[in-house]
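Chemist: based on what follows, work out the 3D shape:
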Amino acid sequence: SPEETRKYRGTFKELGRESPYRNRSVEENLDLFQRMRAGEFPDGSRVLRAKIDMSSPNLNMRDPVLYRILKATHPRTGDKWCIYPMYDYAHPLEDYYEKITHSVCTLEFEDHRPLYDWVLNALNLPDLPQQIEFARLNLTNTVMSKRKLRRLVEEGYVAGWDDPRMPTIAGLRRRGYTPEAIRNFCERIGVAKTNSVVDIRFLEYCIREDLNIKAPRVMAVLRPLKLVIDNYPEDMVEEMESENNPEDPTAGKRKIPFSRIIYIEREDFHENPPKKYFRLAPGREVRLKNAYII
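Modeler: Predicted coordinates for the structure are as follows:
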C-alpha cells in the first residue's frame, strides 16, 4: 500500500528498509506485471518498482516506483492502457527516443539526476542524453509558474496565452518586445546555479535600448491645449523637417506641418509656474522641436 511504501522508504535521517516483496523471482514479477497490464488489479493495489538501493542517502534512489495502475481514459490512447509510467522513469526514456542530447531542467530536478542516469545505464543504451540543471528565471512582481498561468487562462482572467499581460513569449510579442531584446536580456542575466529574482525593470531597459535604435519617432498630443501664435501669418503653413530616428541616420526624415495654430500638452503650460519649471509660461520662451522659439 502507499502507506507501507512510505514507511519502508525511510527519511533523510533514517535509512529505508527492503520491501517484503523485493526478492520475488523474475518470473513472478513478470506474471504480476502482465496482469497489471491486463487490468486485473484495482487502482493503487500494485506498483512496479526499480531495485536499486534502500540505504541510498538520495530518497529518489530507494527503489522508486516505475509504473502504477490508473484506470482512466487517456486523451490520446483512450482506454487501451491502465498502467502508466512515473515521470522519473518516462523522462529519460522520452529524451533518449526523441534524440535529446541535453535535457535542461530547473534546480529541483538535481536530486533526480542519479535516477535519470540509472534508468539509461540499466538499459545499456548508446549515445545517452545528459540532464543539466539551472536556476529558474524569476522576475519581480511577475507570476512565472506555468500552473498558475494556466489557471489564469482556463478561468478566463486573461484572453489567452498571448494576452499582452502574460509573461509568455507570445504575450511579450504582442506587447511589442522584439526577439533581439529578449535574447539580449537572457544573455546579460546569464545562466546560474543559484535561484534569484531579476528586476523586471532590467527587461524593460533591454527593450527600450533595442527600440531606441530601431523605432521611428512620432509625436502625439494626448491632452491638447490650443496655442495661437499672433505674429505668424494666418494663411501660411510651413513644412518642418524632422529625423525619423536620431540614433539612425539611415532612417531618413519626415515633414511636419507648422502653422499659426498649434496644440501642445496641457502639462507643458503653467500660468503660475513653480520653481525649476522650464516649459511654457507667461513671459517665458521655449523652443519647439524642429521649429521656432515662441
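
Chemist: could you use CA atoms for every contact and neighbour count after this?
Modeler: OK.

Chemist: where along the stretch 101-250 of the chain do the strands fall?
Modeler: Chain-ordered strands for the stretch 101-250 of the chain, with DSSP state E, counting those that start in this stretch as the definition, fall at 102-106, 130-134, 137-139, 196-198, 224-228, 237-243.

Chemist: closest to residue 167 out of these?
Modeler: Closest approach to residue 167 among the strands of the stretch 101-250 of the chain (CA to CA): strand 137-139, 9.4 Å.

Chemist: contacts for that closest one?
Modeler: 144, 195-200 (CA atoms under 8 Å, 6 or more residues apart in numbering).

Chemist: reformat these as TSV; add distance to residue 262.
Modeler: Below are the contacts of strand 137-139 laid out as TSV (distance: CA to CA, whole Å):
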residue	distance to residue 262
144	46
195	54
196	51
197	47
198	44
199	41
200	38
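
Chemist: what is the neighbour count of the residue nearest to residue 198 when sequence neighbours are not counted?
Modeler: If the residues on either side of it in the chain are set aside, residue 198 comes closest to residue 139, at 4.9 Å by CA to CA, 6 or more residues apart in numbering. By the other CA atoms under 10 Å criterion, the neighbourhood of residue 139 contains 17 residues.

Chemist: state the distance from residue 139 to residue 259.
Modeler: Between residue 139 and residue 259 the distance, using CA to CA, to the nearest Å, works out to 48 Å.

Chemist: so residue 261 versus residue 268, what's the distance?
Modeler: Following CA to CA, the distance that separates residue 261 from residue 268 is 16 Å.

Chemist: could you also give me the structure for this second sequence? I'd like to compare it with the first:
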Amino acid sequence: MAEKITMTPNFIQNMIEEDLKNGKYTEGIHTRFPPEPNGYLHIGHAKSICLNFGLAEYNHGLCNLRFDDTNPTKEDTEYVDSIQEDIRWLGFSWGNRKFYASDYFDKLYDFAVTLIKKGLAYVDDLSAEEIKAYRGTLTEPGKESPYRNRSVEENLDLFARMKAGEFADGTKVLRAKIDMASPNLVMRDTVIYRIAHVKHHRTGDKWCIYPMYDFAHPLSDAIEGITHSVCTLEFEEHRPFYDWLLDSLDFDPNTRPRQIEFARLNLTNTVTSKRKLRQLVEEGYVRGWDDPRMPTISGLRRRGYTPAAIRNFCKEIGVAKADSIVDVSMLEHEVRADLNENADRVMAVLHPLKVVITNYPEDKEEWLLADNNPVHGGHRFVPFSRTLYIEQEDFMEEPPKKYFRLKPGGEVRLKHAYIIKCEEVVKDAEGNVVELHCTADLDSKTGGKTAGRKVKGTIHWVAEKTALPAEVRLYDYLIETDENGNVPKDFIAALNKDSLEVIDNAWIEPSVKLTAAGTHYQFLRVGYFVVDPDTTPDHLVFNRVVGLRDSWAKVNK
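Modeler: Sure thing, here's the model as predicted:
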C-alpha cells in the first residue's frame, strides 16, 4: 500500500461523514475503482484511483477493483493486465476484491426481466438513428416509440429470443420505460441492452446481448455493496437514471450506493480522452501506449515519473465540483521534488566537446570522491584522466559579460576535480571548435594546497577513457495548447513535431553501468533522467524526466 492516507478536507468526505452521522451504511464505507478495459489508464484515472482508494482507507473501509466490461467490441485482456499493473505501481491494493461486470451478467439479465415484468422496460425495433431522432432535444420533448406499449408477455418473449440469438445486431434493443418528455435526455427511455454477436474476453460466446454501461454500473455497485459511487462530472446527468434504476428494483435507500460526482482532471498540454489516445497509438503518432510522451500511467512510468509524485500531485490539486484546467508544471513540480530527494547525482555530457589537460600525465588515471545525493548522502568515485568531455555550451570564444564558464584564458573548476584554464582552441576546416587544450592547477582538488582557491564557474565533465556512450531521449509536450491551456479540437494538427529529440552521442560516467531500467539519476546541471527499458548491457538509453527548472515553485513562492 501507499503511505498512510491523510485526507485533505473535501466535499465528498464531508458527504460520507454526514451519511455516517445519519446512520447510513452501518456496515462501513465501501468504494470502487471501475475502469472499462478498453484502453490504458491515464493521469485522470490516477486522480480517481487515489480518491477512491484514499477515501476507503481514510474511513477504514474497502475499495474494489471492478472492470466494467460490457462492450466486448473494444475490450481486451491487454488492457485488464495494464490496469492492474498501474494500480499496483501507484501503491494501492484491492486485496481479494477484483470483480468484473461480466461476473453479474446472469443477475443483470434477471434484473432486466424484472423491469419488463413491472412494465418498466420494453423491446424496441427502432434503429439507432431512429431512436436518436425520436429522443427530441433540450427544448423539445421526445416522441414515443411505436413499440413502447408492447405487452409484458411480448416483451418477455422478444427479450428471451434476443438472448437466444434469433435477431441480428442492431435490429432490437431493450429500453427502460421512463419519460420521453423528461427535461433530462438520459431519462427519455434509456437503452439498457443491445444485441452484439461478439465474443467476450471472459464469457466467450455465451452471450449475444450485452448490458449498457448505464444499466450495468449502478447494479454492479449495488451487488457489491458499494456505499459511495464516486465518478466524474460527465455522469452527473446520469445520476437520475442511476437512482431510478435502484428505486425501480427496490434496493434499500439506507444501504444502496450513492453516486457523487467530482471534477475530472484536465491538464494543459495534455489529452485525457481514451478515444484520442487510442487514435495516437493506432495511427502511429507515438510508439505505443507507454510512449513517454503519453499521459497514460504506463507512459508516465516509462518517462520516469514516480508513484509518490503522482499521489502527491493528486492530493495537492484536491477534489472540486467544477471543471478547471491544472497547469502541467504543477505535476512536474511534484516529480522534481521527489527526485531531488531520491535520485543520485551523476555527470553526463549530452553535446560533447573534447578537452585535453596538457599538463596531466597521459598514462595517469585517478578516482576522485563525489557525493551521490545531498539529502540521503552516500559517495562514489569518478575516474579522471588527461582527456575529458565537457558540454559544448560550457565554452564560448567570445562570451558575454557575467559568463562564468570556460573561455580562452579563463578558468573554471571541474566538479569534484581540478581548476583548469583554457590555453588553446582547436578548430576544424570549417572553423568549428572541436577541441580545447587546457592546463590544470594540480593542487586544487580536494585536499590539495590550493583546494580553497575560488573561481566563479563550476562545470561537469566525464573522462574519455572510461565514459560510457549513451542514447538520451529528450521529451517535450506532445500537444501544443492554445493561450488558455486548452487542447484544440483538431488535436492532431496541434501535435508538437519537436516532442522528441534523440541524442545518440552522449557520454556518461561509468558508475551507471548495468543499472536496471527505472533507475533515476540527476545529470548534474542538466536535469532528471531515468534508465529506459530499451537499455541493454551494451547500449544505455536514458529518458529525460524533467529539467532542473521549477517554474511552478517559482510562481508559488
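
Chemist: just give the TM-score of the two.
Modeler: Comparison of the two superposed chains (TM-score structural alignment, normalised by the length of structure 1) gives a TM-score of 0.83, and 290 aligned residues with a CA RMSD of 2.9 Å.

Chemist: would you point out the most distant pair within the contacts of strand 137-139 of structure 1?
Modeler: Using CA to CA, those span at most 15.6 Å, a distance reached by 195 and 200.

Chemist: can you list contacts of the helix or strand hosting residue 130 of structure 2?
Modeler: In this structure, residue 130 of structure 2 is located in helix 128-134 according to DSSP states H and E. Under the contact criterion CA under 8 Å, 6+ apart, helix 128-134 of structure 2 has outside partners 142-145, 170.

Chemist: drop anything exposed from those.
Modeler: By neighbour count, with 16 or more other CA atoms under 10 Å, the contacts of helix 128-134 of structure 2 hold 142, 144-145 as buried.

Chemist: from those, pick the one nearest residue 303 of structure 2.
Modeler: Nearest to residue 303 of structure 2 out of those is residue 142 (CA to CA; 49.2 Å).

Chemist: alignment lookup: that closest one to structure 1.
Modeler: Aligning on TM-score structural alignment places residue 142 of structure 2 opposite residue 16 in structure 1.

Chemist: contacts only, for its match.
Modeler: 8-10, 54-55, 62.

Chemist: for the buried ones among the contacts of strand 137-139 of structure 1, write the corresponding ChimeraX selection.
Modeler: Here is the ChimeraX command that selects the buried residues among the contacts of strand 137-139 of structure 1 (16+ other CA under 10 Å):
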select :144
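
Chemist: buried residues in stretch 280-294 of structure 1?
Modeler: Within stretch 280-294 of structure 1, judged by 16+ other CA under 10 Å, the buried ones are residue 280.

Chemist: now the terminal residues of that stretch, how far apart.
Modeler: 9 Å.

Chemist: off-centre distance for it?
Modeler: Between the centre of stretch 280-294 of structure 1 and the centre of its host chain there is 47 Å, according to CA atoms, centre = their mean, to the nearest Å.

Chemist: and if you look at stretch 363-370 of structure 2?
Modeler: 42 Å.

Chemist: trace the residue nearest to residue 198 of structure 1 over to structure 2, please.
Modeler: With TM-score structural alignment as the criterion, residue 139 of structure 1 lines up with residue 267 in structure 2.

Chemist: how far away is that match from residue 13 of structure 2?
Modeler: With distances defined as CA to CA, the gap from residue 267 of structure 2 to residue 13 of structure 2 amounts to 24 Å.

Chemist: surely residue 503 of structure 2 is within a strand?
Modeler: Yes. Going by DSSP: H, G, I helix; E, B strand; the rest coil, the assignment for residue 503 of structure 2 places it inside a strand.

Chemist: need the contact list for the spatially closest residue to it that is not a sequence neighbour.
Modeler: In space, and not counting its chain neighbours, residue 503 of structure 2 is closest to residue 472: 5.0 Å by CA to CA, 6+ apart. Applying CA under 8 Å, 6+ apart, we find residue 472 of structure 2 in contact with 350, 502-504, 506, 541-544.
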